[in-house]
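In: Provide a 3D model corresponding to the input given below.
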Amino acid sequence: MGSTVTYVFQRNASAREQLFVSQQQLRADRMAVYSDFAGALTEFRRGQQDRWHRRDEDPDGSTYPAARTEAHRLRGVALHALFRVQLIAGARPLIEIAQEAYALTSDLHKAADKTELSAYGARAREVLERFVELASVDVQ
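Out: A predicted model of the protein is given here:
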């Protein structure tokens, strides 16, 4: 009888330990994915703004095509990071705000003037900050 009770307690303790370890791993994975997304989107926003400025300065110059190419590369990096968020996020609102932040950043280069570019950039940054706030709750 004593060995059966000991076995049951050990099995329960082992199950709790396995659950704790998997929860900690998921938390660490989410932190990495969310952080990577925020970093990728920040770089993408910078690339989009650079693209806009190079086009505004000289659309036929040699710097604009390079800036456009770099912005496209950064878009791919950000999209990959968004996919990772979609795969690991624990809440649908978190995915939706990540998608909104990506979409706003994608449209930055379409601004008509510097004022609009600044407004678009600020809006994209605000939405990304909301993403980070929601993500911090998801990793608690």
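
In: Only C-alpha atoms from now on, for both contacts and neighbour counts.
Out: OK.

In: residue contacts, Ala67?
Out: Ala67 is in contact with 47, 50-51, 54, counting by CA atoms under 8 Å, 6 or more residues apart in numbering.

In: In helices, which of those residues appear?
Out: Residues from the contacts of Ala67 lying in helices, with DSSP state H as the criterion: 47, 50-51, 54.

In: For the comparison step, fold the sequence that follows:
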Amino acid sequence: MDGTLSTLIAVLGTLLGATLTYLFQRSETRSSRQFAAQQQLRSERMAVYSDFAGAVTEFRRGQHDRWHRKHEDPAGQAAFEARVEAYRLRGVALHALFRVELIASGPTLVEAAHHAYDLTSGVHKAADKTELSARGEQAREALQQFVRLAASEIH
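Out: Below you'll find the model as predicted:
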């Protein structure tokens, strides 16, 4: 009888140990998957947000170039080419904005991205160099605000 009881206790102990090991490993696997998914999302957000910042920066440069070429010779080929390039850069920036909308965690960051895009879109409408500088600076500051918000979301 003592031998049977010892065997039964050993079997129950083994089963309990195996069950606890299984539950622990399942929990660890779930935690590892969640961590990997969070890291992947963080990496994707970093790429999308930095692509947006780069696209808007290039768009702003294109808007400045468009303004300068237009004021040098409104009917010239350089003005036409600068306008076409500004349209292309606008499309790139708009595409990057859509990506931000798809991946951002909340409306505050999306609103900041829209604000930076909208201010950049109006840079070429400046009446003179002083206004051009002011509009460009406002667009740059709006983009910096977006970057600050994006950085806080990523970290």
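
In: and the contacts of Ala67 of the first structure, which are buried?
Out: Taking 16 or more other CA atoms under 10 Å as the criterion, what is buried in the contacts of Ala67 of the first structure is 47, 50-51, 54.

In: quick one: stretch 79-91 of the first structure to chain centroid distance?
Out: The chain centroid and the centroid of stretch 79-91 of the first structure are separated by 7 Å, computed with CA atoms, centre = their mean, to the nearest Å.

In: Please disregard the earlier target; I meant stretch 57-65 of the second structure.
Out: Chain-centre distance of stretch 57-65 of the second structure: 20 Å, with CA atoms, centre = their mean.

In: can you give me the helices in the first structure?
Out: Remark: helices assigned in the first structure by DSSP H are 2-57, 63-88, 92-106, 114-138.

In: equivalent range in the second structure for the last one?
Out: Using TM-score structural alignment, helix 114-138 of the first structure corresponds to residues 129-153 of the second structure.

In: try the first one
Out: Against the second structure, the aligned range for helix 2-57 of the first structure is residues 17-72 (TM-score structural alignment).

In: Give me the mean deviation of that stretch from the first structure.
Out: Aligned to the first structure and superposed, stretch 17-72 of the second structure gives a mean residue distance of 0.3 Å (mean CA distance after the TM-score superposition for the first structure).

In: re the thing from before, can you add distance to Pro65 of the first structure and give the ones in helices among the contacts of Ala67 of the first structure back as JSON lines?
Out: What follows is those, written out as JSON lines (distance: CA to CA, whole Å):
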{"residue": "Gly47", "distance to Pro65 of the first structure": "12"}
{"residue": "Asp50", "distance to Pro65 of the first structure": "11"}
{"residue": "Arg51", "distance to Pro65 of the first structure": "8"}
{"residue": "Arg54", "distance to Pro65 of the first structure": "9"}
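
In: Of those, which is the nearest to His72 of the first structure?
Out: Taking CA to CA as the measure, His72 of the first structure lies nearest Gly47 of these, at 8.5 Å.

In: show me what contacts the closest residue to that closest one other than its chain neighbours?
Out: In this structure, Gly47 of the first structure finds its nearest non-sequential neighbour in Ala71, 4.8 Å apart by CA to CA, 6 or more residues apart in numbering. Ala71 of the first structure makes contacts with 44, 47-48, 51, as judged by CA under 8 Å, 6+ apart.

In: that older thread, of the ones in helices among the contacts of Ala67 of the first structure, closest to Arg84 of the first structure?
Out: Among those, Gly47 lies closest to Arg84 of the first structure (CA to CA), at 20.9 Å.

In: you'd agree the closest one is up against Thr69?
Out: No: proximity of Gly47 of the first structure to Thr69 does not meet the contact threshold set by CA atoms under 8 Å, at 9.4 Å.

In: Give the burial count for His68 of the second structure, as a bare number.
Out: If you count neighbours by other CA atoms under 10 Å, His68 of the second structure ends up with 19.

In: For Gly62 of the second structure, see how far away it is.
Out: 10 Å (CA to CA, to the nearest Å).

In: do Leu15 of the second structure as well
Out: Distance of Leu15 of the second structure to Gly62 of the second structure, computed by CA to CA: 70 Å.
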